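Asker: I need the structure of the sequence given here:
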Amino acid sequence: MAREITHEATGPLKLDESDLDEEKGDVAVCLCGLSGEYPFCDGSHRATDDEAAETVYKYDGDDADGERREIEEIVFADE
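Answerer: All right, here's what the predicted structure looks like:
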């Protein structure tokens, strides 16, 4: 499975001890691109559990609450 993700960040996020979850004692960084608390994980990745391995997906609204669409082809423009 693959996912097309659009990010609007213009620089890095620096994590420090204030980012630790007091209850769990860890920091979970989102790798699926769907978190409403990006760059931190909020569990939105659970919406991807049934994605097919050979399909590329785009979630409308860039979050797990949006509609999931299958991408047929990604075409890159020449610069």
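Asker: From here on, just use CA atoms for contacts and neighbour counts.
Answerer: Will do.
Asker: quick one, what contacts the residue nearest in space to the middle of the chain?
Answerer: In the chain, the residue lying closest to the centroid (C-alpha atoms, centre = their mean) is residue 33, at 1.0 Å. With contacts defined as C-alpha atoms under 8 Å, 6 or more residues apart in numbering, residue 33 is in contact with 5, 6, 62, 63.
Asker: Give the helix, strand or coil label for it.
Answerer: Here residue 33 is recorded as coil under DSSP: H, G, I helix; E, B strand; the rest coil.
Asker: Can you tell me how far it is from residue 78?
Answerer: Using C-alpha to C-alpha, to the nearest Å, one obtains 26 Å as the distance from residue 33 to residue 78.
Asker: returning to what we had before: so which pair among the contacts of residue 33 is furthest apart in space?
Answerer: Using C-alpha to C-alpha, the contacts of residue 33 span at most 10.6 Å, a distance reached by 6 and 63.
Asker: got a list of what the closest residue to residue 34 other than its chain neighbours touches?
Answerer: Leaving aside its chain neighbours, residue 34 sits nearest to residue 63 (4.2 Å; criterion: C-alpha to C-alpha, 6 or more residues apart in numbering). Applying C-alpha under 8 Å, 6+ apart to residue 63 gives the contacts 33, 34, 35, 36, 44.
Asker: To compare with the earlier structure, here is another sequence to fold:
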Amino acid sequence: MSRLVELEETGPLKLDESDLNAKKGNVAICQCGLAETFPFCDGTHRTTRSETDDVCYHYPDDEADSRREVDHVVYKEPDSDTGQ
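Answerer: I've put the predicted structure just below:
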């Protein structure tokens, strides 16, 4: 299984002591890409438990509790004049 994750940030997030969970003494980093508190884990990864191997998924932001299978991704060819 895999996921298409759309990220908008263009720089790093620096962590300091205030990011640590006072009760647990740690910080959990999101690895599924779905957390509303990204880059911190909020437990949203639980929605991925029923994902199937060899299937790519997309979780649209505008639809609550939705998951779509991705058939294929099409990349735009670069413009021959601009290279973009």
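Asker: Would you pull the TM-score for this pair?
Answerer: Remark: TM-score between the superposed chains equals 0.91 [TM-score structural alignment, normalised by the length of structure 1]; 78 aligned residues with a C-alpha RMSD of 1.6 Å.
Asker: Neighbour-wise, give me the winner out of the contacts of residue 63 of structure 1.
Answerer: residue 34 (29 neighbours; other C-alpha atoms under 10 Å).
Asker: Would you agree that one is in contact with residue 60?
Answerer: No. Residue 34 of structure 1 sits out of contact with residue 60 when judged by C-alpha atoms under 8 Å, with a separation of 10.1 Å.
Asker: got the contacts of residue 63 of structure 1 as TSV, with distance to residue 71 of structure 1 columns?
Answerer: Converted to TSV, the contacts of residue 63 of structure 1 look like this (distance: C-alpha to C-alpha, whole Å):
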residue	distance to residue 71 of structure 1
33	16
34	16
35	20
36	22
44	20
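Asker: Helix or strand: which one has residue 14 of structure 1?
Answerer: Per DSSP states H and E, residue 14 of structure 1 falls between elements, in no helix or strand.
Asker: Number of residues surrounding the residue mapped onto it from structure 2?
Answerer: Aligned counterpart of residue 14 of structure 1 in structure 2: residue 14 (TM-score structural alignment). As a burial measure, residue 14 of structure 2 scores 6 neighbours (other C-alpha under 10 Å).
Asker: Distance check, residue 14 of structure 2 against residue 41 of structure 2.
Answerer: Distance check for residue 14 of structure 2 against residue 41 of structure 2: by C-alpha to C-alpha, it reads 16 Å.
Asker: Going along the chain, name the strands of structure 2.
Answerer: 2-4, 56-58, 68-70 (DSSP state E).
Asker: got JSON lines for those, with mean neighbour count and distance to residue 50 of structure 2 too?
Answerer: Output for the strands of structure 2, formatted as JSON lines (neighbours: other C-alpha atoms under 10 Å; distance: least, C-alpha to C-alpha, whole Å):
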{"stretch": "strand 2-4", "mean neighbour count": "17", "distance to residue 50 of structure 2": "12"}
{"stretch": "strand 56-58", "mean neighbour count": "17", "distance to residue 50 of structure 2": "11"}
{"stretch": "strand 68-70", "mean neighbour count": "13", "distance to residue 50 of structure 2": "12"}
